[in-house]
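Peer 1: How does the following fold in three dimensions:
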Amino acid sequence: MSQSVPDSAAGSPPPADDADAATAPARDAAALERTTLWRDRNFLTLWGGQALSQFGAQVTELAIPVLAVLVLSASEWEVGLLGAAQVAAFLIVGLPAGAWIDRMRKRHVMIVADLVRALALATIPVLWLLGVLQIWQLVAVALVMGIATVFFDVSYQSIVPSLVRPGQIAEANGKLESTQQLAGLAGPAAGGALVSALTAPFAILATVGTYLASFVALLLTRDREEPHPRDEERALFREIGEGVRWVFSNRFLRRIVATTGVSNLFSTLSTTLLPLFLLRELGLTPTAMGVIFSLGAIGGLVGAVSTPHIVGWLGEARAIPASAIGFSLVALVLPVAASVPQIAFPLLVAQSFVISFTVLVYNITQVTFRQRVTPGRLLGRMNASIRFCVWGVMPLAALAAGGLGAWLGVVPTMWIGAIGCLLSALPVVLGPFWRLRDLPDAMN
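Peer 2: Here you go, the predicted structure:
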C-alpha cells in the first residue's frame, strides 16, 4: 500500500517512525500469535492443575471397578449400572448444562465442579472405614461425579479460546491432550500399585488430592472471558435449540457427531464389561490391568505429538476419516484376545496402543475444528450438544452391556460391540472429508 505525503512536509520523505507506528500493531499481534505457550504463565498454571487432576482421575478409573468387582463382588448387571451412573449425567443434564455454562464464567464452573468431585470421592474411604460401603453407594457417588464432570468438561472444552490467542488454540489443545495421555501412561500403573498397596478405597484418596490441586490452580488462573449480558439471555429451551441447530446445520459437524456417537455406543458395550473380562475371565491382577492401560496410553501420547505432522501430511479434513478407520478396525482385537488367552496380554497392550493413537489424532483434529468454527457465545452449547449426542448413548449402552453380559456372557457382548464399532467410521469415511485438505473456517 502506498503512503500519502503530508501537506506540511511536501516534497520530503515521511519520517521512518511514522511507517513503523503504522505497522507496529500488526507486527506485535503476529509476534504474539507465534509466541509459544511455554512462556504463557497463565496457561501453564491451568495446564499444571489439569495434569494433576487427570493423573488422579486415572487412578480412580482403575480403583472404582476393582473395588466393585473384587471387593464388593458386583454382578454383570451391577457393573453395567455403575458404568451407566458414571456417564448418565451427559444424557440427563448435558443439553441444559451447555446453555447454563454459556451464561456463566467457565472457569468458575470448573472451580465448583472440582470441589464437588473431591468431596464426593472422599465419602468412599469414609464409608469403607465405617464398614457400610455398598454397591448402591458407589453408584450414587458415580452419579454425582458424573454431573460435576459434565459441567467441568463442557467448560474445559470451551475455555481454551478465552485463555490463548486464536493461532495458539491448536497448540493448547495438543498440550492438554498430551498431558491427558501422559496421565493415562502413568496413572493406571500407579493406580494398580496403589490399589495393591493401600486397597482400592484408600487409593481413591490420591484422586481427592489431585482434584483439590486443580481447584487451587483454577483459582490462580486468569481468563479473558466476558460475562454474558443478562439482558441478552433468552428462554433456556431457545438457547439450547440454538446450540443444537448450530451443530446439525454444519455438514462436517453432523458427520463427526454420527461417527463419534456410534463409536461410543458400541465401544461402551465392551469397555463396561472390561474389568470383568480382565479380572475374572482372564484372571489378571489389578496391577496387570493397570499396566495394560498404561502401556496402551503410550499410543495416545505418540498420537498427540504426531497429530500436527499427520495433519500437515494428510490435511486436516482427511486426518479425521483416516483416524476413524484405525480405531474402528482395531476394536475387533478385544474379543479375539479371549480366544487366545496365552497371548491376551500383549494383544491387549497393542490394541490399547493403536486405539489411543488413532482416537487422539481424531479428537485433537475435530475438537480444534469445532472450536475454530463456532462463535464464542455458542461454544458451551456447541460442546454440550455434541456431548449430549456422543456421550448420552453411553449410559444406555452400559445398561445394555450389563443386561447382555448377564444373558449372553461377557465375551459375546464384546463381539457385538466390536462389530458395531466397524460401522462407526462410515459417516466420516463416506462424507466430503476426502475431497478436501483443510476444513473451512466459516459455516458450511
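Peer 1: rest of the way, CA atoms for contacts and neighbours
Peer 2: Fine.
Peer 1: ok, residue 390 to residue 94 distance?
Peer 2: With distances defined as C-alpha to C-alpha, to the nearest Å, the gap from residue 390 to residue 94 amounts to 10 Å.
Peer 1: again but with residue 116, I slipped
Peer 2: Distance of residue 116 to residue 94, computed by C-alpha to C-alpha: 17 Å.
Peer 1: Same drill for those two, tell me which one is more crowded.
Peer 2: The residue with more neighbours, out of residue 116 and residue 94, is residue 94; 25 against 19, by other C-alpha atoms under 10 Å.
Peer 1: Please look at the more buried one and residue 387 and confirm they touch.
Peer 2: Yes - counting by C-alpha atoms under 8 Å, residue 94 sits close enough to residue 387 to count as a contact (6.8 Å).
Peer 1: Next up, identify which helix or strand the residue nearest to the spatial centre of the chain is on.
Peer 2: Among the residues of the chain, residue 153 comes closest to the average C-alpha position under C-alpha atoms, centre = their mean, at 7.3 Å. In the assignment (DSSP states H and E), residue 153 maps to helix 135-163.
Peer 1: Mind listing what's buried along that helix?
Peer 2: 135, 138-139, 141-163 (16 or more other C-alpha atoms under 10 Å).
Peer 1: got it, and stretch 18-33?
Peer 2: For stretch 18-33, burial by neighbour count (16+ other C-alpha under 10 Å) applies to residue 33.
Peer 1: how far does it sit from the chain's center?
Peer 2: 37 Å (C-alpha atoms, centre = their mean, to the nearest Å).
Peer 1: Tell me how far stretch 418-432 lies from the chain's centre.
Peer 2: Put simply, stretch 418-432 sits 20 Å off its chain's centre (C-alpha atoms, centre = their mean).
Peer 1: how much space between the nearest residue to residue 320 once chain neighbours are set aside and residue 324?
Peer 2: Among residues not flanking residue 320 along the chain, residue 362 sits closest, at 5.3 Å (C-alpha to C-alpha, 6 or more residues apart in numbering). Look at residue 362 and residue 324: by C-alpha to C-alpha, they are 7 Å apart.
Peer 1: Here is the second sequence; please produce its structure so I can put it next to the first one:
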Amino acid sequence: MTFHDPTALAEQTPPRLPRAFTSMMSTSAAEGFGDVLARTLLPILAVSILGFGTGFVGILNSIGLASFLLLGVPVGMLIDRLRNRHRAMRVATIARCLVLLGLFASLYAGWLSGAVVIGAAVVIGFADVVFTTAQSTVIPRLVQTERLKHAYSRLAIVNQTASTAAAATGSLTLGLLGMPGMIWAAICSYAASVLFQRGIKLDSAPAQRSPARRGKGSFRDGFQTLHRVPALWALTQSGALTNAGVMLGNTVLPVFLLRDLGVAPAAFAALGIVSAIGAILGAGLSPRLSAKFGLRTLRIAAAFLSVPAVAMAIACQQLPGHELIWLSAQSLTWSFLVSISAVAGAEVLPRSVPAEELATVGSAQRTITLGIMPIAALLGGAIAALTGPVPLLCVWAVLAGAAALPILREQSLKSFR
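Peer 2: Below you'll find the model as predicted:
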C-alpha cells in the first residue's frame, strides 16, 4: 500500500499506458456519450410525445441512481463470480443498444407508452450498473499498479469531455434531425463502444474465490471489507459528504441563480460549460498534485478550499464586480476541487482489496457515496422551500469542508501519493 522512491521518476514523466487501456478509454467515452443522449432522450419522449408531467420525469431521473442503490451490491457479487468480466461489459452495452432500437421501433409503430419508456429506463439503468461494476474490475488488470492513478485521471478526463460533447451534440442533433436522429446517435455510440471493446485484451483470468468461499457471500461482505480497511473507509466517508454537498448544490443553486438573482437561462447554461472545464482540469492535474503533496494532504486541502469556493456563490451580490464573474469562478473552482477529490484516491480500492472481492467492495462503496445523494436532494429541496436557498447554500459549504474530517483522522493515507 506504500508508494516508494522507485516511482518518483515515473511521477515526473508522462506515463505510457497500454494500448488495451486506450481501447478502454474509447469504450468509456462512447458509453458516456450514449448514456447522456439516452437519459436526455427519455424525458423528451415522455413529455413531448406522451404528454407526461414532472412527476413522471422525476421517476425517470431517479431510476438510474436507484439502480445503483438497489442492484449495485448484488451485481458486484455476481461480477466477482464471473471469469469473463469483460464479456459482462459487452452484454451490458448490447442490451442498451437493443433497448434504443426497440424505442425507435415503438415510436414509429405507435406502441410507445409510459410503460415502454419506464422499461427502457430500467434496462438502461441496470445495464449501466453491470458495465460500471465490470469495468472497475477490468481496469486494474490492464494497468500496472503504479500507473493506476494516471489511468483513472485520463479516464475521468475522457468521461467528462464525452459527457460535455454529448450534451451539445444532443441539442444539435435534436434540432436538425429530430427525435429519430437523436435515438440513432445514441445507438451508434453504443455500437461504437462494442467495437472498441474488441481492443481490450486481457492476458489472464481474474482471481477467483476459493470453492469454500464461493457460495458463502452475503450482502454484508462488501461493507464489512470496506469498514476493515481504514484508508478506504475514510475516503468513502469523505466522498459521501462531498456528494451530499454536490447534490445539495445541484438542487438549490439553480433556484438561487435563476429565481432570486435573475440570471438569464443562457448565462446559466454557460456556467455549466465553465463547470465542465474545471472538472477536466481537476482530473488532469490530480495525479501530479497527489505525487507532489501526497493523497492525504491533497484531499484535505481540496475539502477546505471548497468552502470559499461555495462562499463565492453565496456572497456574489456583496463582492465587487459583476455577479456572473464570481459565479463563474465558483463553478470553475468547485468543479475543479470536486474532480480532484474524485480522482485522487481512486487507486486505493484496487490496491487495498483482493481482486476476487473488488466488484463487491466497490459496489458497497458506491452504495454509500451515491446513496447519500437522493437523501440530500429530497431534504435540501424540502427545507429550501421553507427557508429559502441561502441557508441551504451555507449547509452546502459546511458539508464540503466536513469532507476533510474523515481524512484528517486517518493517518494511514499518508502512505499514498
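Peer 1: So the residue nearest to residue 320 of structure 1 sits against residue 317, correct?
Peer 2: No - applying C-alpha under 8 Å as the test, residue 362 of structure 1 and residue 317 come out as separate, 10.3 Å apart.
Peer 1: Helix or strand: which one has the aligned partner of residue 186 of structure 1 in structure 2?
Peer 2: Structural alignment (TM-score structural alignment) places residue 186 of structure 1 against residue 165 in structure 2. Assigned by DSSP H and E, residue 165 of structure 2 falls within helix 148-196.
Peer 1: how far apart are that helix and its match in structure 1?
Peer 2: Superposed on structure 1, helix 148-196 of structure 2 shows a mean distance of 2.1 Å to its aligned residues (mean C-alpha distance after the TM-score superposition for structure 1).
Peer 1: Let me know the next secondary structure element after that helix.
Peer 2: helix 211-214.
Peer 1: If you count contacts, what does the helix or strand just after that next one end up packed against?
Peer 2: Moving toward the C-terminus from helix 211-214 of structure 2, the next helix or strand (DSSP H and E) is helix 219-228. With contacts taken as 3 or more C-alpha pairs under 8 Å, 6 or more residues apart in numbering; DSSP states H and E, helix 219-228 of structure 2 sits against helix 54-81, helix 230-255, helix 358-387.
Peer 1: now stretch 236-244 of structure 2: how far from the chain's centre is it?
Peer 2: 13 Å.
Peer 1: mean deviation of that stretch from structure 1?
Peer 2: Compared with structure 1 after fitting, stretch 236-244 of structure 2 has a mean deviation of 2.7 Å; criterion: mean C-alpha distance after the TM-score superposition for structure 1.
Peer 1: quick one: buried residues of that stretch?
Peer 2: Quick answer for stretch 236-244 of structure 2 (16+ other C-alpha under 10 Å): 236-244.
Peer 1: what's the answer for stretch 284-299 of structure 1, then?
Peer 2: Neighbour counts over stretch 284-299 of structure 1 (16+ other C-alpha under 10 Å) mark 286-299 as buried.
Peer 1: In contact with the residue mapped onto residue 257 of structure 1 from structure 2, which residues?
Peer 2: Counting by TM-score structural alignment, residue 257 of structure 1 lines up with residue 236 in structure 2. Applying C-alpha atoms under 8 Å, 6 or more residues apart in numbering to residue 236 of structure 2 gives the contacts 365, 368-369.
Peer 1: Then residue 349 of structure 1?
Peer 2: When contacts are counted by C-alpha under 8 Å, 6+ apart, residue 349 of structure 1 touches 292-293, 295-296.
Peer 1: Distance of it relative to residue 266 of structure 1?
Peer 2: 20 Å.
Peer 1: now swap in residue 304 of structure 1 and tell me
Peer 2: Distance, residue 304 of structure 1 to residue 266 of structure 1, by C-alpha to C-alpha: 24 Å.
Peer 1: and what of residue 243 of structure 1?
Peer 2: Residue 243 of structure 1 is 26 Å from residue 266 of structure 1, where distance means C-alpha to C-alpha.
Peer 1: One more: residue 124 of structure 1?
Peer 2: Here the criterion is C-alpha to C-alpha. By it, residue 124 of structure 1 lies 30 Å from residue 266 of structure 1.
Peer 1: And for residue 367 of structure 1?
Peer 2: 21 Å.
Peer 1: Tell me which of the two has more neighbours.
Peer 2: Set residue 367 of structure 1 next to residue 266 and count neighbours by other C-alpha under 10 Å: residue 266 wins out with 28 against 15.
Peer 1: nearest spatial neighbour of the more buried one, skipping sequence neighbours?
Peer 2: In space, residue 266 of structure 1 comes closest to residue 417 once its chain neighbours are excluded; the distance is 4.4 Å by C-alpha to C-alpha, 6+ apart.
Peer 1: on contacts alone, who are the packing partners of the helix or strand encompassing the one you found?
Peer 2: Using DSSP H and E, residue 417 of structure 1 falls within helix 410-424. Packing partners of helix 410-424 of structure 1 (3+ C-alpha pairs under 8 Å, 6+ apart): helix 251-272, helix 316-329, helix 333-339, helix 379-407.
Peer 1: and if we set it to 10 Å?
Peer 2: helix 251-272, helix 274-276, helix 316-329, helix 333-339, helix 379-407 (3 or more C-alpha pairs under 10 Å, 6 or more residues apart in numbering; DSSP states H and E).
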